[in-house]
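In: sequence first, predicted model second:
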Amino acid sequence: MTIDTVIRRANLGDGRGPLDIAIAGTRIADIAPGIRCEAAEIDLGGRLALPGLVDTHVHLDKACLDDRCPCGGSLQEAVKSVSEAKKRFTEEDVYARAARALEMAIAHGTNRMRTHVEVDPRVGLTSLRALHRLKRDYAWAIDLQLCVFPQEGLLDDPGCDEVLVSALDLGADLVGGAPYIDDDSHGQIARIFDLAVERDLDVDLHLDFSLDAASLDVDEVCRQAERRGWGGRTAIGHVTKLSALPPERLDAYARRLAGAGVAVTVLPATDLFLMGRDATENVPRGVAPAHRLAREGVRCSAATNNLRNPFTPYGDGSLVRMANLFANVAQLAGEEDLAACLDLVTGSAARLMGLADYGIAVGGPATFVAFDAKDRADVVAGIVQPEIGFKDGRQSFHRPPARLNRPEAPHKD
């Protein structure tokens, strides 16, 4: 076996001290201290190496719309504003904006991503075609899953079901929905599961996106997942209603979700921006407590959701920043809790997406990123951005650290 590159002095965070990583082609050939061979070398100098950041829920097709859509309104206003903008989308426009957002994420260490793609009678398959191209063109840096879904309702949007089926025919990795938009939310959930089972696709739904916790569609999703045998293949995003539950009811839902094998993704930036807008004081955070769900065995992640559009008018694609934001919202501190926050955008997120090859191990993909941090908690506490990344044995990005230009010391006569 020919070794192409040796990564020197990587800290894998497992207490073994700095180790070398030998890369042959696209795979890791060996991990050991002081590997001897004639190959190109890159010295990490003891930096923390992780398999990479995993964004489980993002909308690349409507990223970077803040220059053409009004921002700062409610969820309903955001949906309406983007609905109008979608009528003028072209493949070239979607591709350019999505590429801008994707490159931000890559430069911040994300190398696996699930993007939700809107398909409906207004935009048709335009965005999906653009993102198929993007998935192919950026495979050198990131693995992209495409989840097609109707943002503006399915049953109550004439012609949308036909477009969704056409999107699945064109090719998608998952199918999703936004049941709270339709009057018959349970009907939409059943239809999405019908399509998933028929085509053997995982499900990822936008769900329970408000603070009125009188009733939740979580129950119906869990019931459908159990009835269809889709436990471990179903995820729900937002679920902001969970933030409005008293402890005993939240714990009951956590056990229900864990038992049904339904995963949860929280979207801190969007949920903070959109929830609680009618409150004049004691404004609720509106972010589902993923840390408490995870303690009951629910597979959880934190993700970006939107970048620079009416749903979230800011963002830079950094999942480390998102993990830190969640830690702030959940009021978490200490090494164990902060490391768990990083897990929401690394290991736990990878499990949610079913990534069997996630990890740094001999025989596995030579895909990882390196941080100038002592451990996982330090990454979150310091919002430390990765400095270098590799995808399948090839360096995919480099973010040199900032340097201070100190004045020269005055000369003494």
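Out: Ah, there it is.
In: please make it C-alpha for all contacts and neighbour counts, starting now.
Out: OK.
In: just so I have it, where are all the strands in the stretch 251-400 of the chain?
Out: Along the stretch 251-400 of the chain, counting by DSSP state E, counting those that start in this stretch, strands occupy 262-266, 300-302, 368-371, 388-391, 394-398.
In: just put the ones you listed in TSV and tack on mean neighbour count and distance to residue 173.
Out: As requested, the strands of the stretch 251-400 of the chain are exported to TSV (neighbours: other CA atoms under 10 Å; distance: least, CA to CA, whole Å):
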stretch	mean neighbour count	distance to residue 173
strand 262-266	28	17
strand 300-302	31	19
strand 368-371	25	23
strand 388-391	24	21
strand 394-398	18	24
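In: take the one below as the second:
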Amino acid sequence: MKLESLRIPPRLRGFGADEQAQLFDLTLAGDRVAAIVPSASQAHPRGTLLSALVEAHAHIDKNYTVQDVGAAEGDLFAAIARMDRHRAGWTGDGLRARMERALHDAWRSGTRALRTHIDWVQADAPAALAVFEALRSEWRDRIELQFVSLTPLDLFADLEAGERIARQVKRAGGTLGAFVYRNEGLLHKLGRVFDLAETHGLGLDFHVDEGLDADASGLRSIAQLMRAREFRRGVVCGHCCSLAMQDDAVAQETLALCAGAGIHIVALPTTNLYLQGAWDRTPVPRGITRIREAAARGLRASLATDNVQDAFYPYGSYDLLETFGLGVQMAHLAPAEDWLDAITVAPARALGLGWDGRIAPGCPADLVLLAATGEHELIGPRGRERTVIRAGRILEQTP
């Protein structure tokens, strides 16, 4: 298969090219990209080529439940309470139906890998884990699936419970996680999570500082612990909304710590726009972390979906290009083309995937060809029209 006269965003290029070349021809051979050369004509682009998309933060166990639980409208802890009540009635069949629906949506949109957080609120493994493990096997050739145990940080104060959780996460090949927000004894409890990760050889992925309280210091504490312990197994921190509320000097100090520790930040624009901010007036400030300031320190954040049609966010889908478009607008990520690594390369590296998503001869022919012929079409409906290519074959064309 040959693809001609395509834009490839510079941050997605894994090949050397004449600086004047902006359009490229690709030859696909089997399931690989065989060759990339500058197009003979540089005048008429036919589209924009991305590597297949990577979802760094989702919740496929609780999506599509908003009709049962209702929308929380700006109250994070009300949403948590509603899902706690609803979770008591979850069945294997119901979980599988919701989780498969999410995977089909993501697959159709061009996603090649997805990390989901699974609610894990007691020592015993949740029913969703067994369903996830079955789906991970069934979907192996379509979407690479990872999971994180989403556990209230306070539960790790129970040493036996924490040990049981870590052992089960290790057995199932997952990542250890916790919900961190202004907890009492924060450093002690976080230290316990790091102890378990070091003992069992686990990576870490936190929900951290998901609110607009300037005194929330979870992100800073995690970075300090990483550096003090020289923790090298990889740490992802999602949300980090409070960072935007802190004084510039404080925020910059925290980002410097994060850069030194090697933390990967994930911003979740849909859910945090919905949950953070007032509901009785125009909602300013808004719930987004300091993406641009992080990038200035070499921390290329990911943009991810988070919740879909549940109490936390009652709308949405698993189309990462929709998430990308919202993130571009709310965080002023311009030019937009320079930030497409937030749904491709950055999350691929954070999740430790075998391919980092940079397009080059020899890379997998897992690609998304957008109709957008320029940067200003990227987030419009026509520009988002796409052809999904997996293992060198066209999957489908989709609006």
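Out: Noted; the coordinates are in hand. This one's a predicted model, so the numbers in the text were calculated from it and none came from an experiment.
In: just give the TM-score of the two.
Out: Overlay of the two chains. TM-score (TM-score structural alignment, normalised by the length of the second structure): 0.86; 381 aligned residues with a CA RMSD of 2.7 Å.
In: ok, which of the strands of the stretch 251-400 of the first structure comes nearest residue 171 of the first structure?
Out: strand 262-266 (23.5 Å; CA to CA).
In: if you count contacts, what does the closest one end up packed against?
Out: Strand 262-266 of the first structure sits against strand 234-238, helix 290-295, strand 300-302, with contacts defined as 3 or more CA pairs under 8 Å, 6 or more residues apart in numbering; DSSP states H and E.
In: right, so those: which one is the most enclosed?
Out: Of all these, strand 300-302 carries the top mean neighbour count, a mean of 31, counting by mean count of other CA atoms under 10 Å.
In: which other residues reach that one?
Out: With contact meaning CA atoms under 8 Å, 6 or more residues apart in numbering, strand 300-302 of the first structure is reached by 55-56, 263-268, 290, 293-294, 322-323, 326, 343-345, 348-349, 352.
In: quick one: residue 241 of the first structure and residue 286 touch, right?
Out: Yes: using CA atoms under 8 Å, residue 241 of the first structure makes contact with residue 286 at a distance of 7.5 Å.
In: and for the two, which residues touch both?
Out: Joint contacts of residue 241 of the first structure and residue 286 (CA under 8 Å, 6+ apart) are residue 211.
In: can you list the helices and strands packed on strand 262-266 of the first structure in a markdown table and add distance to residue 126 of the first structure?
Out: Shown next, in a markdown table, are those (distance: least, CA to CA, whole Å):
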| stretch | distance to residue 126 of the first structure |
| --- | --- |
| strand 234-238 | 24 |
| helix 290-295 | 34 |
| strand 300-302 | 28 |
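In: in three-state terms, label residue 117 of the first structure for me.
Out: strand (DSSP: H, G, I helix; E, B strand; the rest coil).
In: trace it over to the second structure, please.
Out: Here residue 117 of the first structure is matched to residue 118 in the second structure, going by TM-score structural alignment.
In: let's verify the residue nearest the centre of the first structure: helix, strand, or coil?
Out: In the first structure, the centroid-proximal residue (CA atoms, centre = their mean) is residue 55; its distance is 2.0 Å. Following three-state DSSP, the label given to residue 55 of the first structure is strand.
In: which SSE is the closest residue to it other than its chain neighbours in?
Out: Nearest non-adjacent residue to residue 55 of the first structure, counting by CA to CA, 6 or more residues apart in numbering: residue 113, 4.6 Å away. Using DSSP states H and E, residue 113 of the first structure sits within strand 110-118.
In: unless I'm mixing things up, residue 239 of the first structure is touching residue 212, no?
Out: No: counting by CA under 8 Å, residue 239 of the first structure does not reach residue 212; the two are 10.9 Å apart.
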